[in-house]
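Asks: after the sequence you'll find the predicted model.
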Amino acid sequence: MNVLVQLCYVLAAVLFIFGLKMMSHPRTAVRGNLCGSLGMLIAIVATLWLHEVVTYEYILVGVLIGSIAGAWLALKVPMTAMPQMVGLLNGFGGGASVLVAGAELLRGGVGEINPYVAMVATAVSGIIGAVTFWGSLVAFGKLQELKMFKKPVSLPGQQAINVVLLILAVLLAGWMVAGEPAHAAWTYLAIVVIASVLGVFLVNPIGGADMPVVIALLNSYSGLAACATGFVINNSVLIIAGSLVGASGIILSNIMCKAMNRSLTNVLFGVMEAGSLAGSADEFYATVRSTTADDIAMLLDGVQRVVFVPGYGMAVAQAQHAVRDLGKIIEERGGTVEYAIHPVAGRMPGHMNVLLAEADVDYEQLKEMDQINPTMETVDVAIVIGANDVVNPLAKTDPNSPIAGMPIIDVDKARTVVVIKRSLSPGFAGIPNPLFGAPNTLMFFADGQKAVLDIVRAVKEL
């Protein structure tokens, strides 16, 4: 029976790997998701065959609760809240690792194969899992813009405190491994408490603009915690799955750090502190010019090249279908339409790609920042819909800005910029945007979907 289970685990691991590979491209992403889900189903069913399973009552209750919760979240959580949900799920993964490792320690099953390896893995599960759980809850609060988490809070000597907490957790882990088994449970509890405080302290000082990187990193942590828990319970498929999640999360974090001009080392040690507010909003917005749908329609009449720059506001307004319709009309009239995608547009990687794919926008029209920026000066009209921080020139001009050094989409170089936005309110970084008052910028103040639909109507009436 165990041989068959191990073969099922190998099949599940292969499906995980192929699933990740297929999810690297929009055309195969859905199949990749299904492939990974099938692998997990096979792994779960195979695990239930193990002779160690004594009774299924509690397992079935857990499956029922988890299935109901998962289905409810999938149906009810809007796309705009997906980053928060991802952060929460990362936390659940870390919390589960802490509980499983702790339960195995209390059961006395730790070390049935190799006592030292299993005990070290238990300590690692406790440290990484607790950091992930509480760090993810703080990240959720920041993304949800809860009042108590809205502003980054850093204690005096925060980094020194974090280092001391980490050293304490590691020392306790060493004591648990080398000490008396009778004291292991209490030592593990102390490790989890210290790591929980560390998780809060690591994420709390980080500004909202850096949350996408933090979410990717916490995703990696949850995978590493699961991998360590796999060693605790001697489960090969959990080790493989955790390793894949951990490695892919680190790779994604590194890619996003490069996109935001951040250091991965700084992220790992929680030193991505928020900067000060840059400049005066009154100064930047003194020259703001508003426009109307009819004026924009006349502007688009006969244009050769139009670039849409989507952001979180497009997701909130659910304007992706209207944007697609406007793009098709421009193409029918001889214009070229492209979509400039910043790596961290929205609040998580791929947020805009998913929305535009949902609206059946041709993937070939989606251009990455590095592709679009060199040719931005040849763009007749750049239409910014719901994006703010990722087009904010302060990233290049103000070294004290929270987004200082972050590469942006250079829409300010286009001949004309149209910004569709409800108001002049700041983006997630909480700073003003001088683009709104630039000489070549026109502001269209309206809900994103309504604004684009009004432009579509006006263009058709020309």
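Replies: Thanks, I have the structure now. Every value quoted in this text rests on a predicted model; they were computed, and no experiment measured them. Numbers count the residues shown, from 1 in each chain.
Asks: when you work out contacts or count neighbours from here on, use the C-alpha atoms and nothing else.
Replies: Will do.
Asks: for stretch 440-450, list every residue counted as buried.
Replies: Across stretch 440-450, burial judged by 16 or more other CA atoms under 10 Å covers 440-445, 447-449.
Asks: and the residues you listed as TSV, adding distance to residue 29?
Replies: Formatted as TSV, the buried residues of stretch 440-450 follow (distance: CA to CA, whole Å):
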residue	distance to residue 29
440	39
441	37
442	37
443	36
444	35
445	36
447	31
448	28
449	27
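Asks: return the set of buried residues in the helix or strand containing residue 9.
Replies: Element membership of residue 9, judged by DSSP states H and E, is helix 2-22. Neighbour-count burial for helix 2-22 flags 5-6, 8-13, 15-20, 22 (criterion: 16+ other CA under 10 Å).
Asks: and it, what does it pack against?
Replies: Applying 3 or more CA pairs under 8 Å, 6 or more residues apart in numbering; DSSP states H and E, one finds that helix 2-22 contacts helix 26-48, helix 236-260.
Asks: same list (those helices) but as TSV, adding mean neighbour count.
Replies: TSV is the format used below for those (neighbours: other CA atoms under 10 Å):
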stretch	mean neighbour count
helix 26-48	17
helix 236-260	21
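Asks: figure out which of those is closest to residue 331.
Replies: helix 26-48 (22.7 Å; CA to CA).
Asks: what does the closest one rub up against?
Replies: For helix 26-48, contacts defined as CA atoms under 8 Å, 6 or more residues apart in numbering pick out 5, 8-9, 11-23, 237, 357, 363.
Asks: give me that answer again for 10 Å
Replies: Identification of contacts with helix 26-48 by CA atoms under 10 Å, 6 or more residues apart in numbering yields 1-2, 4-25, 53-56, 59, 235, 237-238, 241, 350, 353-354, 357, 363.
Asks: try it against this one:
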Amino acid sequence: MFDSIIVVNLVYLVAAVLFIFGLKMLAYPRSAVHGNLVSSLGMLIAVVVTFYLIFADGTASWAGWLLIAIGLIVGTVIGVLLAVKVEMTQMPQLVALFNGLGGGASVLVAGAELIGLTDAEATADVMLATGLSGLIGTVTFWGSLVAFGKLQEIDWFEKPLPIPAPQAFNAVLGVLLIVLMITMASTGMGWPYLVIFLLASVLGFTLVMPIGGADMPVVIALLNSYSGLAAAATGFVIDNNVLIIAGSLVGASGIILTQIMCKAMNRSLLSVLFGSMQTGGGPAGADNELYATVRSTSADDIAMILENAQRVVFVPGYGLAVAQAQHAVRDLANILRDRGTEIEYAIHPVAGRMPGHMNVLLAEADVPYEQLKEMDEINPTLNQVDVAIVIGANDVVNPLANTDPNSPIAGMPIIEVEKARTVIVIKRSLSPGFAKIPNPLFAAENTLMYFSDGKKAVLDIVTAMKEL
């Protein structure tokens, strides 16, 4: 039996190494697909070894194995359906659900283990880990459902909480939850776990509900980290090393990604968690005055401008995702490339509704990885760009971030498209972005507005290019 445990732990170690290498490969677009496969192989190995442990232990009944089989079948069917049916534009909502399901699974596993603990096994460290798993997992589950509702633009999730002082309310809940976890650890009693679940369910709602839609990329990254921390705590509860390692990797990478998102928005994590992004406002008619010099254009005019362009940069935003225009943009880029034009895509870290949203959409359309440029890489050379085409982006190209210290987005790093010789903005209307503020870029001397659905607009430009 001793030798068997050594082999199992060594195989778990192999799985953990595959997780680490897979995660490293996911950091680069060119190797991301292989990284996903490597990580999946690691998880397959971990699952197979866990099944072996259950079988070798001999405690699982036929009913237990039946439940495992049902779970595998149901999970496989749901996974396949989601992979086939979910559009790339719905990927942020799907990621939010995945985060929530990870947290919910940790709560159920830790709770099931708690029921089977003997008095001798209910040590302080085990009970504390169980309480942490219940707290973090529950907050992740319900918070992720709220994030899903906001991303899905369900009206109920946009309403303010009927609580006069939500931050103070959350602080009280936090103190009560800490007291309950200490009670579990010091007494070895399991009843506080149910209370932790109930209070943490409320906390999951009250923490995420006040956060604005503009902050959802940060929230998704943070909830992803929470799901990893919940899994790591559950690993301590059931004494599973590979779960501890995998959860720690997810937790750490989620925190790092959260910091990157906050930096990209020039916001602190505390300002995201304890208050929504301040929305802009102004005197009546202020927007009309600003947009008095807006110039609109047509597909034919854009085609003539692009015909002589040596360097063109596309700036995708959430509007591109909604219009599902990524394939049309690729077709336009290919036409320009065949005519000798240099093509690049400027990617803002928080463009879209989840980290890497634009990268995923463009990768789906087989856009070459080398054409994707980070914001810091593209900004210094934008004054050498002939045409910058903004598709569905708003706040991430708003010059007010650099020029107005009183703006809600003041100091937020943006893609400085206004430096390009010509800027073409494809947008349905002059409506503001998430920050609810006007965008002076639309009225700039070198900007032309093409008012249309993103996909239709690009297809019309493609048609006009072919007719030249």
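Replies: Ah, there it is. None of these values were measured; they are calculated from a predicted model.
Asks: quick check: TM-score for this pair?
Replies: Superposed pair, TM-score by TM-score structural alignment, normalised by the length of the first structure: 0.93. Supporting alignment: 456 aligned residues with a CA RMSD of 1.9 Å.
Asks: circling back: redo the helices and strands packed on helix 2-22 of the first structure as a markdown table? Include distance to residue 457 of the first structure.
Replies: Listed next are those as a markdown table, based on distance: least, CA to CA, whole Å:
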| stretch | distance to residue 457 of the first structure |
| --- | --- |
| helix 26-48 | 31 |
| helix 236-260 | 37 |
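Asks: looking at these, which is nearest to residue 128 of the first structure?
Replies: helix 236-260 (11.4 Å).
Asks: what's the spacing between the residue nearest the centre of the second structure and residue 255 of the second structure?
Replies: Geometric centre of the second structure, nearest residue: residue 354, 3.1 Å, by CA atoms, centre = their mean. Using CA to CA, to the nearest Å, we find residue 354 of the second structure at a distance of 14 Å from residue 255 of the second structure.
Asks: does the aligned residue in the second structure for residue 117 of the first structure count as helix, strand or coil?
Replies: Aligned by TM-score structural alignment, residue 117 of the first structure pairs with residue 125 of the second structure. Three-state assignment for residue 125 of the second structure (DSSP: H, G, I helix; E, B strand; the rest coil): helix.
Asks: touching, residue 125 of the second structure and residue 238? I think so.
Replies: No. With contact defined as CA atoms under 10 Å, residue 125 of the second structure does not count as touching residue 238 (11.8 Å).
Asks: show me where the stretch 351-468 of the second structure has strands.
Replies: For the stretch 351-468 of the second structure, applying DSSP state E, counting those that start in this stretch gives strands covering 372-374, 387-391, 422-427, 447-451.
Asks: tabulate the ones you listed (CSV), appending distance to residue 169 of the second structure.
Replies: Shown next, in CSV, are the strands of the stretch 351-468 of the second structure (distance: least, CA to CA, whole Å):
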stretch, distance to residue 169 of the second structure
strand 372-374, 40
strand 387-391, 41
strand 422-427, 41
strand 447-451, 45
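Asks: which of these is buried the deepest?
Replies: strand 387-391 (a mean of 26; mean count of other CA atoms under 10 Å).
Asks: and that strand, which stretch of the first structure?
Replies: Aligned by TM-score structural alignment, strand 387-391 of the second structure falls on residues 381-385 of the first structure.
Asks: now do the matching stretch: distance to the chain's middle.
Replies: 24 Å (CA atoms, centre = their mean, to the nearest Å).
Asks: that one vs the second structure - mean distance after superposition?
Replies: By mean CA distance after the TM-score superposition for the first structure, the fitted stretch 381-385 of the first structure averages 0.7 Å away from its aligned residues in the second structure.
Asks: picking up where we left off before, compare the helices and strands packed on helix 2-22 of the first structure and give me the one nearest residue 98 of the first structure.
Replies: Nearest to residue 98 of the first structure among those is helix 236-260; the distance by CA to CA comes to 14.0 Å.
Asks: tilt between the closest one and helix 2-22?
Replies: 20 degrees (axes from the mean of the first three to the mean of the last three CA atoms, to 10 degrees).
Asks: next SSE downstream of helix 236-260 of the first structure?
Replies: Counting by DSSP H and E, what follows helix 236-260 of the first structure is helix 264-268.
Asks: distance between that following helix and the chain's centre?
Replies: Relative to the chain's own centre, helix 264-268 of the first structure is displaced by 16 Å; criterion: CA atoms, centre = their mean.
Asks: list the buried residues of that helix.
Replies: Of the residues in helix 264-268 of the first structure, those buried (16+ other CA under 10 Å) are 264, 267.
Asks: with stretch 449-461 of the first structure instead?
Replies: 449, 451-456, 458-459.
Asks: ok, residue 364 of the second structure touching residue 327?
Replies: Yes. Here residue 364 of the second structure lies in contact with residue 327, judged by CA under 10 Å, at a distance of 8.3 Å.
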